[in-house]
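> test case, fold it:
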Amino acid sequence: MNELRQQKALKEMHERQRQEIDVMRRQQEEAYAALYNANEQKVTLEQQISEIELYVKDNEDKLARNKHQLEALQADCDRIQQERDVAIREAAELHEKNRQGVFAPSEALNTKFSLIELQQATQDFDPMLKVGEGGFGSVYKGFLRNTTVAIKLLHPESMQGQSEFHQEVSNHFCMKTTFSVTRKCDLHWYDNLLTDSLQASVLSTVRHPNLVTLIGTCPEAFGLVYEFFPNGSLEDCLACKNNTPPLTWQTRTRIIGEMCSALIFLHSNKPHAVVHGDLKPDNILLDANYSSKLGDFGISRLLIQTNTCSTTLYRTTNPRGTFSYMDPEFLTTGELTPLSDVYSLGIIIMRLLTGKQPQRIAEIVEDAIEKENLHSIIDTTAGSWPFIQANQLAHIALRCAELSRRRRPNLTVDVWKVVEPLMKAASMTARPLSCTAPSDDTCIPSYFICPILQETMNDPYIAADGFTYEGEAIRGWLDSGHSTSPMTNLKLEHSLLVPNRALRSAILEWNQREMQ
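Okay, here's the model as predicted:
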C-alpha cells in the first residue's frame, strides 16, 4: 500500500511536471515567434532607414546644386546688370557728346571717300591693280589711308550699277546696325539708339567674322571700299588661279562651316531676316589665313514679314544672280526666301567636294551615291578626304539642293548639326594657317587675339583706328600717354572705346565649345 501510494504520488508529480513542460514549450514557441517577428520588423526598419538616408542625401545634393545654380544665376544677373548700367552710361555720354557736336562729320554712318582718294589709292585705276571684274563694275587693289583695301567701282552710266551701289550700301549698313540687337547681352533700349546716327555708326562696326567688312563709300564715283583679301575668291582657289595650290579637304570643310554660320546669322537677323540671293564661290573671299568671308550684297534683301503672310519672302519679276547657283523656284516664281541661299550652299558644298563645275553637279553626285561610287568623283587634289565625312557632306548637299523648297533642310537644325562635328574633326587632323601657336592643340581664330597682348581677348573693345583690343590692354596703352594706334602708328582721332559685344559673344561661345 505504501508503495502504491508512493507510485501514485510519483505519477501525480510526473503529470504536473509534464504539464509545466508543455506550458514552457508553448511559451518558448511564442517567444521564438515574437523574436522572429521582431527580426523581420528590424530588417524592414533598417531598409526603410537606408531608403530615407538615400532620399535625404539625394535631396541634400539637389539642394546644394540648386543653391550653386542660384548663386551662378545671381552672379550672371549682377554682371548683366552692371554691363547694362555701364552701356547705358556710355550711350548717354556718347549721345551728349554727339549733341554738342564733338565728333567730326567724317564719323557718320559710314566713311566717305572722295574720288581723288580712290584715284590716288589705285594709281588712277591702273589696270595692273585690277583684281576682278563683274557685271556692274571692276574691283581694284588699293592703298588707302595706310591700309590695303579692295575698291569696287561700279559703272556710273549703268542704271543697274547705280541700283547695285545703293542696294549694297544699304544692305551692309542695315545688317550691321541691326546685328547688335540680336545678341543675348543686348537689351531693348538699343532700339531707341538706332535712330541716332552716332549710335548707328558705333553699331555698324560690329559684324559677323565671316561677312566682308564695308569700310566706306564714294558716292561721286559709285565706289565701295572693302577690306582686301590677298587669296582672292573661292572660285580663284578652286581654279588654282596663278598656280596657287589646291585647297585641302580640311580647309574646304572649314569654309563650308563658316558659310553655314554666316547664312544662319543673316537668316536669323532681327527684326528682319536677310537673304544674300547670290551665293557663289566668286562672292566668297579668302583672307591671308584662308578664312572665308561672304561678300557682294548687291541683290540681297531684308525680308519683312507681314500679318497676311506666314512665310518671309521677297518677290521680283526680274531675278538676278548666277544661274547655276540660283534657286530654281526663285527663277520660276521670283520669290526669294532663306531657302534660296540653302540651295546655293548645297551646290557650293558639292563643288568643294568634287571640284567639278556647277552645271548638273547634283545629278552627278546623286548618281554616284546611288551606284555606291561616290569615291570616284571626290576631288583627289584636296588630299585623302575621309569617306565618311565626304559621304555626310554629299548627302546634306543633295538635301540642300532639292528642287522643291519644302524638302530642303533647316540650316540651324539640320545642316549645322552635320557640319559642326566635321569642322572639329577636320581641325584635329590639320592645323589651318589661322592658328596662332604651333604648340597649341587648339586652333584659335586670329581675330580672337589681342594685337597688344597676343592672347585671346576676354573683354574686346574697338578703338578709333577700327581695330579691336583687349579692354585692359588698350586702356593701359592710352593711359600711358600714347595718342597713336598700336597697329598703324597713326594718330588716333579720339580716345573713346566701344565694346565689341558681338566678338565677345563669339569668343565666349567658342570657349564653351572647346571646354565640352
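
> please count neighbours and contacts with C-alpha atoms only from this point.
OK.

> any idea how far residue 468 is from residue 503?
When distance is defined by Cα to Cα, to the nearest Å, residue 503 is 9 Å away from residue 468.

> what do those two both touch?
Common neighbours of residue 503 and residue 468, using Cα atoms under 8 Å, 6 or more residues apart in numbering, are residue 460.

> next, count neighbours for the residue lying closest to residue 384 once chain neighbours are set aside.
Distances taken as Cα to Cα, 6 or more residues apart in numbering place residue 249 nearest to residue 384, at 7.6 Å, with adjacent residues excluded. When neighbours are counted by other Cα atoms under 10 Å, residue 249 registers 22.

> residue 503 and residue 468: who's more crowded?
Here residue 503 and residue 468 are set side by side on neighbour count (other Cα under 10 Å), and the busier one is residue 468, at 25 against 22.

> thought the more buried one was touching residue 453?
No - using Cα atoms under 8 Å as the test, residue 468 is too far from residue 453 to be in contact (11.8 Å).

> where's the closest residue to residue 133 other than its chain neighbours, which helix or strand?
The shortest distance from residue 133 to any non-neighbouring residue, by Cα to Cα, 6+ apart, is to residue 139 (5.9 Å). In this assignment (DSSP states H and E), residue 139 forms part of strand 137-144.

> second input sequence below; structure requested for side-by-side comparison:
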Amino acid sequence: MEFQRRDKLHQKEIEEIQTRENNKNDLLKREIEQLKLENQLLRNQQNDNLIQLEDLDKKKLELEKHISDLELDYNKLQQERDNLKQERDNAIKDAQELRTKKGHRFANSDMLPSSKFSLSELEQATQNFSDLLKIGEGGFGCVYRGSLRNTTVAIKKLNPESLQGSSEFQQEVDILTRVRHPNIVNLIGSCSEISALIYEFLPNGSLEDHLTCADNTSSLTWQARTRIISEICLGLVFLHSNKPHLVIHGDLKPENILLDANFVSKLSDFGISRMIKQSETNTTAFYRTIHPVGTLGYFDPQFLQTGKLTTKSDVYSFGIIVLRLLTGKPAMNITSLVEEGMQPGRLQSIVDKSAGKWPFDLAEKLAKLGLKCANLDRRRRPDIIQVWATIEPVIKAASQLKAHSSVGSSSFNKEHVPSLFICPISQEIMKDPCIAADGFTYEAEAIKTWLNRGHDTSPMTNLVLPHHNLIPNHDLRSAIQEWLEH
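Predicted structure coming up:
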C-alpha cells in the first residue's frame, strides 16, 4: 500500500512539473510571438520612415529648385527694373527732346507761351504796324505778320474805335492760356499796353480764303475738307469737355478757322467766347445775355431769340460750316439749298465741283449731318460728342479711299499726307503709331510724353482716360511705311 501511495505522489509531482514546463513553454511562445509582432511593427515603422525620408528628399530637391527659380526670377526682376529705369530715363530724355522739337519756333528766342511783350517790341516786329504787313482785319482790329524774337508770328492789335474792347481782349487771353489743343490756335503772348495778342503764324490763311479762292488761294479737295471737318469737331469736343469750365466759342465761322503749313485747321478768335462752369447736375450749361452777338448766317437763331448761348450754338455754326465745305455756297439760306439737293438724284448737283468728285455716300452723310446740326430747334441738334460719334467712322472710311489729288488745288506742289498718318499731338508723320485708351492713334513718344507729364485725360477729347495702356498699331505702321516707300 505504501508503495502505491508513493507512486501516486511521484506521478503527481511529475504531472505538476510537466504542467509548469508547459506553462513556461506557452509563456515563452507568447513572448516570442510578441517579439515577432514588435519586430514586424518596427520593420513597418522603418519602412514608413524610409518612405517619409524619400519624400523629404524629394521635397528638399523641389525646394532647392524653387529657391533656384526664385533667384532666377529675382535676377530677371532686377534686370527688368534696370531696363524700366533705363526706359524711364530715355523717356525723360525723349520728352525733353520732344518739347524742344515742338517748341522749335522759340528755339532762338526767350519766348514762352503767354509771354508779355512791350509796345516797342511789337512796333519793331511789324515795322511800326506797317500796312504792308497787314494780313487781316476784323471787328477786334487788324492782324499783322511780324518777326518777334527771331520767330514769325501773327499780331492782332485792338482798334481803339472797335466795339470789342478790353473785356474781349482779356477774355481771349484767359481762354487761350487755359486751353491747348492741336486744333486750337496757339497764343504766344500779349501786350496789355495796346491790347494786342500774339499768335503762332499760320501761313495758309483762313478756311474762308480757300472756300472763296480769295487772292487766287487754292481750293480744297474733298479729302482735305473731310479731314478739316473732323479737326473742327475735335476742337469743339475739347472745348465743350474742358474742365472745370467748358468753353463755348460763340463765333464759329470759316474766317475764324485758320490753316497751318500742313493745312491742319485751328480754331481762332475767342474774343466773344465764354467759359462756363460745368454743372454737377444734368442741366445744360449756358450763358445769358441781353445783347447777343455773332455772325449772320452762322448765328444760332435761338440764341438771338432767347439770349441763351449754349454748346448747341456752336453745333449750329458747325453744321453750317459742314454744308459750306460740301457745297461751296454762302452761308445764307444754305440749309434750304441742301434740303432741296437731298431729293433723289439731285445731291451731286449741289456739291462743290472744285473739290473733285465727291463719293456719293460721303456727300450724303455730310449733308444729313450738317442739316441735323443746323436744325432751328436746339433740342433736336446733337451734342458735339454725338456729332463726333457720327463723323469718326465717316472720316475713317473716307481716308481709306485712294486720293489722287493734293491738299489744295492741282497747282499745289506739296504731296498730300493722309490725315490718319499724322500724329494729332506732334502734327508729324508717325513712325511708331500706338492706340491710346481714347481710341485715337498717336506717335508713341508724343503720347508717352503727354502721360508722363501727369495728364489723365485724352489730348483730343479732354475726357478722362480709363487707363494708360498703349497698343502698337501695326496695320497703320505698315500702311505708313508702304506709303512712304511708294
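
> coming back round to it: which strands or helices does the strand holding residue 139 of the first structure pack on?
Under the contact criterion of 3 or more Cα pairs under 8 Å, 6 or more residues apart in numbering; DSSP states H and E, strand 137-144 of the first structure touches helix 115-121, strand 130-133, strand 147-154.

> so it versus strand 147-154, what angle?
160 degrees (axes from the mean of the first three to the mean of the last three Cα atoms, to 10 degrees).

> Provide the aligned range in the second structure for strand 137-144 of the first structure.
The aligned range for strand 137-144 of the first structure in the second structure is 141-148, by TM-score structural alignment.

> ok, average deviation of the matching stretch from the first structure?
With the two structures superposed, stretch 141-148 of the second structure lies on average 0.6 Å from its match in the first structure, counting by mean Cα distance after the TM-score superposition for the first structure.

> now what about that stretch, what contacts it?
Applying Cα under 8 Å, 6+ apart, the set of residues contacting stretch 141-148 of the second structure is 121-122, 125-126, 129, 133-137, 152-159, 162, 201.

> buried ones from these, can you make that a ChimeraX selection?
Remark: buried members of the contacts of stretch 141-148 of the second structure, expressed as a ChimeraX selection using 16 or more other Cα atoms under 10 Å:
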select :122,125,126,129,133,134,136,152,153,154,155,156,157,158,159,201
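
> from residue 451 of the second structure, how far off is residue 56 of the second structure?
Per Cα to Cα, residue 56 of the second structure is found 52 Å from residue 451 of the second structure.

> for the stretch 201-350 of the second structure, what spans make up the strands?
245-248, 257-259, 265-267, 274-277, 286-288, 308-310 (DSSP state E, counting those that start in this stretch).

> which ones are touching the counterpart of the residue nearest to residue 384 of the first structure in the second structure?
With TM-score structural alignment defining the correspondence, residue 249 of the first structure maps onto residue 222 in the second structure. By Cα under 8 Å, 6+ apart, residue 222 of the second structure lies in contact with 326, 355, 356, 357, 358.

> again with residue 411 of the first structure
Contacts of residue 411 of the first structure by Cα under 8 Å, 6+ apart are 260, 264, 342.

> now, which of the residues you listed lie within helices?
Under the assignment DSSP state H, those contribute 260, 264, 342 to helices.

> I figured residue 256 of the second structure hits residue 271, correct?
No - when contacts are counted by Cα under 8 Å, residue 256 of the second structure is not listed as touching residue 271 (10.9 Å).

> so between these two, which is more surrounded?
For the pair residue 256 of the second structure and residue 271, the greater number of neighbours falls to residue 271 (23 against 19), based on other Cα under 10 Å.

> got a list of what the aligned partner of that one in the first structure touches?
Using TM-score structural alignment, the equivalent of residue 271 of the second structure in the first structure is residue 298. Residues in contact with residue 298 of the first structure (Cα under 8 Å, 6+ apart) are 164, 165, 167, 168, 171.

> which residues sit in contact with the third one?
If I follow you right, that is residue 167 of the first structure. Residue 167 of the first structure touches 297, 298, 299, 300, counting by Cα under 8 Å, 6+ apart.

> the helix or strand where it lies to strand 147-154, inter-axis angle?
Using DSSP H and E, residue 167 of the first structure sits within helix 159-179. Taking the same axes, to 10 degrees, helix 159-179 of the first structure and strand 147-154 form an angle of 130 degrees between their directions.
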